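Novice: make a model of this:
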Amino acid sequence: MLETGGRQTLLGTAHARARARPATGNVHAQAGVWLMPWWWRLAVRGLRAELGDRAMPRSRQRRMNKEKAEVSRISVPHGPVKVDKSRSVLVAIHAKPGAKKSAITDVSEETVGVAIAAPASDGEANAELISYLAKLLQLRKSEVVLYKGSTSRKKMVKILTLLSPEEVYKRLRNAAASS
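Specialist: Now for the predicted structure:
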């Protein structure tokens, strides 16, 4: 019996047991690292194959990389239409309040120019912008939200539906061409 730190065991600590093993051709066993047996690895593989991802939780890093890869698979046109982390569509808007009627004036690389038929006071222009974009994109007003820029001309609008960024970009382009 070996005495280890006030506790007596038959072979001592795990470290002493690992050192007492005969050296094999395995580099890890020679370094004193105890590997799991081959039958245990097969059991874990079988469980993982049977239950899928629920059996063994993946590390946070692998999970985050997988989510980033899924978001990057969505082909987003370069320009004012983007996708955020929650996979919602964001549209960069340059608002031009005080126009005679609401219309898309231009679609540039950075923003979508929108003339708004409401004055820029008491949030009237923001309400008109939301209702105009909802009508243009054929959505409900509750599905179009002013995300940033409530007091600025540079605004960010979030689309809360499963509408693809390509479809949003196409509808904005068509509206700019028809105006």
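Novice: contacts, neighbours, all on C-alpha from now
Specialist: Fine.
Novice: next secondary structure element downstream of the longest strand that the chain contains?
Specialist: Ranked by residue count and defined by DSSP state E, the top strand of the chain is strand 89-97. Next helix or strand after strand 89-97 toward the C-terminus (DSSP states H and E): strand 103-107.
Novice: now the other sequence, so there's something to compare against:
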Amino acid sequence: MSVIEEIKGGVRLHLFIQPKSSKNQIVGPHNGMLKIKIAAPPVDGEANSELIEYLSKFFKVPKRNIALVKGDTGRQKTVDIEGITLNDAHKLVTAAF
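Specialist: Below you'll find the model as predicted:
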């Protein structure tokens, strides 16, 4: 399993989320996943909402193009993003850390 894999119309990210951070940021690879720090606490879906908002801005796609596929209540999440190529996603992520 790759951190970022190509799916029809976009990419799938395998993420490890660290909530209650000082700021939202991509940290880098972590146990075969991409670690992302999110400022929101893991309460009532706040961290998930903030994660989707952050990914929307980071990859420059509308929030409606981002779907939380797996990991609604855990730190390990799978997210699908439509409208971005594998190559572009790799470039953006690699430049972030």
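Novice: so what number do they get for TM-score?
Specialist: Taking TM-score structural alignment, normalised by the length of structure 2 as the basis, the two superposed chains have a TM-score of 0.90; 97 aligned residues with a C-alpha RMSD of 1.6 Å.
Novice: check the offset of the longest strand of structure 1 from the chain's centre.
Specialist: 22 Å (C-alpha atoms, centre = their mean, to the nearest Å).
Novice: that one vs structure 2, average distance?
Specialist: Average distance, strand 89-97 of structure 1 versus aligned residues of structure 2 after superposition (mean C-alpha distance after the TM-score superposition for structure 1): 0.5 Å.
Novice: read off where that strand ends up in structure 2.
Specialist: Taken onto structure 2 by TM-score structural alignment, strand 89-97 of structure 1 occupies residues 11-19 there.
Novice: and stretch 136-152 of structure 1, by the same measure?
Specialist: Under the criterion TM-score structural alignment, stretch 136-152 of structure 1 matches residues 58-74.
Novice: what about V79 of structure 2, neighbour count?
Specialist: Neighbourhood size, V79 of structure 2 [other C-alpha atoms under 10 Å]: 20.
Novice: equivalent analysis for K57 of structure 2, please.
Specialist: Residues near K57 of structure 2, counting by other C-alpha under 10 Å, number 11.
Novice: in a helix, it, correct?
Specialist: Yes: K57 of structure 2 forms part of a helix when assessed by DSSP: H, G, I helix; E, B strand; the rest coil.
Novice: gap between it and S2 of structure 2?
Specialist: According to C-alpha to C-alpha, to the nearest Å, K57 of structure 2 and S2 of structure 2 sit 22 Å apart.
Novice: kindly report the same for V27 of structure 2.
Specialist: For V27 of structure 2, the distance to S2 of structure 2 (C-alpha to C-alpha) stands at 16 Å.
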